[in-house]
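Colleague: okay, structure incoming, though there's no sequence with it:
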C-alpha cells in the first residue's frame, strides 16, 4: 500500500436471510459475516411477475436489515420459481410439493434469483438478477413421490434441491452463476461486495 492510499474501512457484512443454504454458500467466500432475519412480508403484489417479485423482495430484505445495521454491508436475496410467468414459492408441505413437481415435469422453469447489497452509511445500493433456466424431465408420479420422501425439499422454491438428489429430476440447467440455483449467486455477490468496498482476497 502506498503512503497516498487511505486505509480501507472493512465493514461488517450481514446476510439478511434465515436460509441455511445461503449461509452455507456465503461461507465459501471465507469472509466473516453475521446473519439477521429480514422480517419482510413476501406476499406477491397483484399482477407482479416472478422476476419483479424476486427483485423487490431481495431489496426489501436488504433494506430492512440495513435499518438495524446502518454501518454494515447487508446482503438480501430472494428466489422465485417462474413457470410460464406464474410464481411458485416454497411448497411448505408434501401435497403442495407433489402439485408443483407435477406442474413442472417436462417444462422449462426459470428460477429468478435476485440479489441486493445495501450499506446505509455509504449510500451504496445495488440490485441484480441471476436467472437460471431449468428443464425438468417428464417425471412419473412414482419418481416424484420417491424423490420427495427421500429429500423432503419443502423449504425450497420449486420443491427441488439441485445440489442433492434433485439433480436426478432435471434434464438441463442453463445459467452464468453456478450457485444461483441453490439460492445465492456468488459471482454476483462477490462483485457487489467488492463494489461496496469489501475486500475478499
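Modeller: Alright, I've got the coordinates. Only a predicted model underlies this, so the values are computations on that prediction, with no experimental measurement involved.
Colleague: only C-alpha atoms from now on, for both contacts and neighbour counts.
Modeller: Will do.
Colleague: who touches residue 10 in this structure?
Modeller: 197-199 (C-alpha atoms under 8 Å, 6 or more residues apart in numbering).
Colleague: from the residues you listed, pick the one nearest residue 145.
Modeller: residue 198 (44.3 Å; C-alpha to C-alpha).
Colleague: roughly how far apart are that closest one and residue 191?
Modeller: Using C-alpha to C-alpha, to the nearest Å, residue 198 is found at 10 Å from residue 191.
Colleague: more neighbours, the two?
Modeller: residue 198 (19 against 12; other C-alpha atoms under 10 Å).
Colleague: please report how far the more buried one lies from residue 132.
Modeller: Taken as C-alpha to C-alpha, the span from residue 198 to residue 132 is 26 Å.
Colleague: what's in contact with the host helix or strand of residue 103?
Modeller: Assigning secondary structure by DSSP states H and E places residue 103 in helix 94-104. Taking contacts as C-alpha under 8 Å, 6+ apart, the residues outside helix 94-104 that touch it are 83, 88, 91, 136, 139, 141, 144-145, 148, 152, 154, 158-159.
Colleague: let's bring in a second one:
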C-alpha cells in the first residue's frame, strides 16, 4: 500500500531562480540546502564540474530524504574551457564580463534526479551557447549597478537586463540559462514516477 503512494519531491537547492522555475510545473515540492563543496578539481572541465556538482547536490539531499525524489542542479559558465562561477563581488563580476565581451560562452546547466530508496538516478546537461556583445566598460558598470547579478554564474542574468548584454542565445531547453532545464527535468521526473500534467 505504501509503495503506491506518490513520492514527495525535494529541490536540492536554495536558488530562488530554480525554485521559481520548478514552480512552473505545478507539482508540490519542498526545498533543502545541499551541503556540497563546489570547489573545482584540478584540471576539471566546466562540463564535468557542472555534472559532478548537480549529482553531488542531489545525492547529498537524497541521503537526508531517502524516500523522496530529489532534484540537484548546477550551472558553470564555460569560456574557452575556463569555468566561471558566481562572481560574489562587484569587482569579480566586472572582470568576468570584460573577459566574456565579444565572445561565445557555453553555460553548462546540469540537472540530476535521484531517489535513494528506489535506486533511481539520472543526470543530463543542457548546454546554452551565448554570444556576448562587445560591451564597453560603461555598459558593464551600468548593468552591474542595475542588476547586481553576483549570485549568477558568469554574472549574466538573462531573464532581466542581462539580455541587453547578448547578441544571441542558442539552446534546446529554454529555461536552462536561468538555472534549471525544465524539459530535461520533466523527462527525468516522469521516469522517477512523479506525475506531471495530471488532473487539476
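Modeller: Here it is on my side, so go on. What you see is a predicted model, and the numbers here were worked out from it, not measured in a lab.
Colleague: now the helix holding residue 103 of the first structure on the second structure. Mean distance?
Modeller: Once fitted to the second structure, helix 94-104 of the first structure is off its aligned match by 0.2 Å on average (mean C-alpha distance after the TM-score superposition for the first structure).
Colleague: buried sites along that helix?
Modeller: 94, 96-98, 100-102, 104 (16 or more other C-alpha atoms under 10 Å).
Colleague: for these, give me a markdown table that also has distance to residue 62 of the first structure.
Modeller: Formatted as a markdown table, the buried residues of helix 94-104 of the first structure follow (distance: C-alpha to C-alpha, whole Å):
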| residue | distance to residue 62 of the first structure |
| --- | --- |
| 94 | 30 |
| 96 | 29 |
| 97 | 28 |
| 98 | 32 |
| 100 | 28 |
| 101 | 30 |
| 102 | 33 |
| 104 | 30 |
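Colleague: all strands of the first structure, in order?
Modeller: Ranges of strands within the first structure are 13-15, 34-35, 73-83, 86-88, 108-119, 124-136, 170-174, based on DSSP state E.
Colleague: identify all contacting residues around the first one.
Modeller: Right, strand 13-15 of the first structure. 23, 32-36, 72-76.
Colleague: ditto for the second one
Modeller: Applying C-alpha under 8 Å, 6+ apart, the contact partners of strand 34-35 of the first structure are 12-18, 23.
Colleague: widest-spaced pair of those residues?
Modeller: Among the contacts of strand 34-35 of the first structure, 12 and 18 lie farthest apart (C-alpha to C-alpha), at 17.5 Å.
Colleague: returning to what we had before: out of the contacts of helix 94-104 of the first structure, who's nearest residue 172 of the first structure?
Modeller: residue 136 (7.3 Å).
Colleague: leaving out the residues flanking it, which one is nearest to that closest one?
Modeller: What sits nearest to residue 136 of the first structure in space, not counting adjacent residues and going by C-alpha to C-alpha, 6 or more residues apart in numbering, is residue 170, at 4.4 Å.
Colleague: what lines up with that neighbour in the second structure?
Modeller: When the second structure is aligned by TM-score structural alignment, residue 170 of the first structure is paired with residue 166.
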